[in-house]
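Q: This is the structure alone, sequence omitted:
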């Protein structure tokens, strides 16, 4: 999830753990622990873009990292707050739970997390919730603001942290339910429309959980389309994109390219844009794809001009958005 959501959720967990004993300092510890795995953003300071893509949500989002950093934070907090009546065991459970929740919910996005690094390079991604979903974030965000505002002994503080954590958890369960429903519909549609594939995925379109982006195909190419939970017709208007691996022959041994293929989990296409080859990672969707089925993909990487690839994940995410775009999104969510 986005950093603000992690901070707010962590603050609520800190309040739940020791708000009565430590006051708002407990919220700070929770926010810090929820943010710790994202220290991998510093990798971009010395790594090239393709290496940085793999480093992000890699080792710092692993179970091993969680096991290593938890006792360090617990020992630090236990020492700084002496004298107190919080046992080291409770500190360990608190920090372990908060950090685990971070790497757990990040796995429900489409970026993928390295739970098993450094022993395995496999990335876990359940593709059930958009990376910045306001309907997930609002509960902990409002609760965090309320907890900052309310005085330490206010009896309403308990209700606020319960609401912040509880409603976020319920919404995540709702997203998982939607995912199961969409996958069931999509598999039925594949059969009806004679779509053959060796791999596929579904993931929410931006900022919500009712319109889903669908990709299915093989090493030749991919069918791309959208499916709303409110669609009455069991069909998807797919657009087919050739994978175009033949364009890569002259650079197939380049390290940059091999890292990108690994990062994309094989969901990629290649295009020729004027004087350069462009690598598209299909997992991040199309730029306003529900409005324009021929739209460019959000993630595109210039293979022959690596110096122009500073923000490959972010640069196309909301490119060209305006009032009409938002209206078209809402209309498509309503179903066909």
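A: Sure thing, it's come through. Bear in mind that the values here come from a model prediction, so they are computed numbers and not experimental data.

Q: drop to CA atoms for contacts and neighbour counts, all remaining ones
A: OK.

Q: just checking, residue 335 is part of a strand?
A: No: assessed with DSSP: H, G, I helix; E, B strand; the rest coil, residue 335 is coil; it does not lie in a strand.

Q: quick one, what contacts it?
A: Residues counted as contacts of residue 335 (CA atoms under 8 Å, 6 or more residues apart in numbering) are 228, 229, 230, 231, 232.

Q: Show me which strand runs longest in this structure.
A: As assigned by DSSP state E, the longest strand anywhere in the chain is strand 276-286.

Q: Only the buried residues of it, if you could.
A: Neighbour counts over strand 276-286 (16 or more other CA atoms under 10 Å) mark 277, 278, 279, 280, 281, 282, 283, 284, 285, 286 as buried.

Q: Also stretch 29-43?
A: Buried residues in stretch 29-43, defined by neighbour count with 16+ other CA under 10 Å: 29, 30, 31, 32, 33, 34, 35, 36, 37, 38, 40, 43.

Q: among the residues you listed, which are in helices?
A: Among the buried residues of stretch 29-43, the members falling in helices (DSSP state H) are 29, 30, 31, 32, 33, 34, 35.

Q: Look up how far residue 127 lies from the second one.
A: In other words, residue 30. According to CA to CA, to the nearest Å, residue 30 and residue 127 sit 26 Å apart.

Q: Likewise for the third one?
A: In this structure, residue 31 and residue 127 are 25 Å apart, going by CA to CA.

Q: Residue 1 too?
A: Per CA to CA, residue 1 is found 12 Å from residue 127.

Q: anything in contact with each of these two?
A: residue 109.

Q: Between those two, which is the more surrounded one?
A: Higher neighbour count among residue 1 and residue 127: residue 127, with 23 against 20, using other CA atoms under 10 Å.

Q: quick one: that one and residue 113 touch, right?
A: No: the pair residue 127 / residue 113 is not scored as a contact, 11.4 Å apart, by CA atoms under 8 Å.

Q: what residues are shared contacts of these two?
A: Common contacts of residue 127 and residue 113 (CA under 8 Å, 6+ apart): residue 107.

Q: this is the other structure I want to compare:
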């Protein structure tokens, strides 16, 4: 999750555990600080863009190491505030801050290596987006009221934690229902329904992105709760797996294939291979896309991967998101942005909404 959310969660957990044993501001301060520490691993440069991706959320997010790290952190905080008699309570608070940070990250689709050093498997439920105001705001409100009302605000902080936790439960339940509906829609369209990814759209769990993959293609569609059970329409795109032969010895392809649970795409760009993680983004914009360079002879050392991923700017994405949230049958965002912009208009004329001026949605793509 984003840093603000992790800060708010850490502060809320610390305040709840410490209770009246220390000043609320102390618990909130150190909970917020420790709640952001695990993400500092993003500052480590491993010399390669793919390695930077797959080694994020690793040791600093592992539950085993959290047990060990909480000891010096708790002792330091207790000694600093002259509360060495309750360092065990500080240990419990800061340990839970670290653990909840990692567990919350596991609710996103990125992948969190919770069980290092025993396994480097990355766990990702994928039921919440990395930024979701519906999760974060109750935490911020609860901590704010606890700081303003001091000891009498502890109940507000507990209610904020409860509300955010219930929202996570809702997200998992909603994801499960959409997954069931997506498999039905895929089967009705004659598309594969064995390997399916269902993740929320940015900022909300009221709109979901669905991706299905097979050996040669991936299929993308969206479902909003405002669709009221309407079948999901999918578009199909080539995965570029024919390029695997030229890159059979490249270590990054199996690395990304494993990290993304098989949801990846290859494509040639000016004689160089670009590799994308299909889980984060939407066609054709993916946050984690990498240029692997030209093919190299077997046994030769490949060049370092370069990240070339793109994000959709909010000015273009938010109108589409709002329209789709309302259940409107609009073309995918990539198709909307690919359309030519309208020419110069008189100063008195207002610029059209890109959704309103988009072409009618083409019929769903299907494999032969």
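A: Okay, I see it. Since the structure is predicted, the reported quantities are computational estimates derived from the model, not experimental observations.

Q: Redo the buried residues of stretch 29-43 of the first structure as a markdown table? Include distance to residue 57 of the first structure.
A: What follows is the buried residues of stretch 29-43 of the first structure, written out as a markdown table (distance: CA to CA, whole Å):
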| residue | distance to residue 57 of the first structure |
| --- | --- |
| 29 | 21 |
| 30 | 19 |
| 31 | 18 |
| 32 | 17 |
| 33 | 15 |
| 34 | 13 |
| 35 | 12 |
| 36 | 11 |
| 37 | 8 |
| 38 | 7 |
| 40 | 7 |
| 43 | 11 |
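
Q: Among those, which one lies nearest to residue 159 of the first structure?
A: Closest approach between the buried residues of stretch 29-43 of the first structure and residue 159 of the first structure, by CA to CA: residue 30, at 17.4 Å.

Q: circling back: tell me, of the contacts of residue 335 of the first structure, which are also contacts in the second structure.
A: Mapping those onto the second structure (both residues aligned by TM-score structural alignment, their matches' CA atoms under 8 Å) leaves 228, 229, 230, 231 still in contact.

Q: The third one maps to what in the second structure?
A: Yep, that's residue 230 of the first structure we're talking about. With TM-score structural alignment defining the correspondence, residue 230 of the first structure maps onto residue 226 in the second structure.

Q: doesn't residue 326 make contact with that match?
A: Yes: between residue 226 of the second structure and residue 326 there is a contact under CA under 8 Å: 5.7 Å.

Q: Are we agreed that residue 127 of the first structure is in a strand?
A: No: with three-state DSSP as the criterion, residue 127 of the first structure is coil rather than part of a strand.

Q: So it versus residue 278 of the first structure, what's the distance?
A: Note on residue 127 of the first structure: its distance to residue 278 of the first structure, by CA to CA, is 25 Å.

Q: ditto for residue 73 of the first structure
A: Between residue 73 of the first structure and residue 278 of the first structure the distance is 43 Å, computed by CA to CA.

Q: Same check on residue 255 of the first structure?
A: Separation of residue 255 of the first structure from residue 278 of the first structure (CA to CA) stands at 15 Å.

Q: before we move on, what about residue 204 of the first structure?
A: Remark: distance between residue 204 of the first structure and residue 278 of the first structure (CA to CA) = 24 Å.

Q: Also residue 295 of the first structure?
A: From residue 295 of the first structure over to residue 278 of the first structure the distance is 14 Å, taken as CA to CA.

Q: And the strands in the stretch 101-250 of the first structure, which stretches?
A: For the stretch 101-250 of the first structure, the strands defined by DSSP state E, counting those that start in this stretch occupy 199-204, 211-217, 221-228, 239-242.

Q: Provide the aligned range in the second structure for the last one.
A: Right, the one you point to is strand 239-242 of the first structure. Using TM-score structural alignment, strand 239-242 of the first structure pairs with 235-238 in the second structure.

Q: Quickly note the distance from the closest residue to residue 54 of the second structure other than its chain neighbours to residue 153 of the second structure.
A: Leaving aside its sequence neighbours, residue 54 of the second structure sits nearest to residue 259 (CA to CA, 6 or more residues apart in numbering; 6.8 Å). To residue 153 of the second structure, residue 259 of the second structure is 42 Å away according to CA to CA.

Q: which one of those two has more residues nearby?
A: Legend: neighbour count by other CA under 10 Å for residue 259 of the second structure and residue 153, higher for residue 259 (20 against 17).

Q: counterpart of that one in the first structure?
A: In the first structure, residue 259 of the second structure lines up with residue 263, judged by TM-score structural alignment.

Q: Surely that match forms part of a helix?
A: Yes: under three-state DSSP, residue 263 of the first structure falls within a helix.

Q: Distance check, it against residue 6 of the first structure.
A: In this view, residue 263 of the first structure and residue 6 of the first structure are 24 Å apart by CA to CA.

Q: One more: residue 215 of the first structure?
A: 29 Å.

Q: With residue 183 of the first structure instead?
A: Computed as CA to CA, the residue 183 of the first structure to residue 6 of the first structure distance reads 28 Å.

Q: Can you pick out the residue with more neighbours from those two?
A: Legend: neighbour count by other CA under 10 Å for residue 183 of the first structure and residue 6, higher for residue 6 (28 against 18).

Q: quick one, what contacts the more buried one?
A: Residue 6 of the first structure neighbours (CA under 8 Å, 6+ apart): 31, 34, 35, 102.

Q: And what about it, helix, strand or coil?
A: For residue 6 of the first structure, the assignment made with three-state DSSP gives helix.

Q: Just send the strands of the stretch 101-250 of the first structure back as CSV, with distance to residue 146 of the first structure and mean neighbour count too.
A: Shown next, in CSV, are the strands of the stretch 101-250 of the first structure (distance: least, CA to CA, whole Å; neighbours: other CA atoms under 10 Å):
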stretch, distance to residue 146 of the first structure, mean neighbour count
strand 199-204, 30, 21
strand 211-217, 31, 24
strand 221-228, 35, 23
strand 239-242, 46, 16
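
Q: In CSV: those strands, plus distance to residue 56 of the first structure.
A: Converted to CSV, the strands of the stretch 101-250 of the first structure look like this (distance: least, CA to CA, whole Å):
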stretch, distance to residue 56 of the first structure
strand 199-204, 20
strand 211-217, 23
strand 221-228, 26
strand 239-242, 28
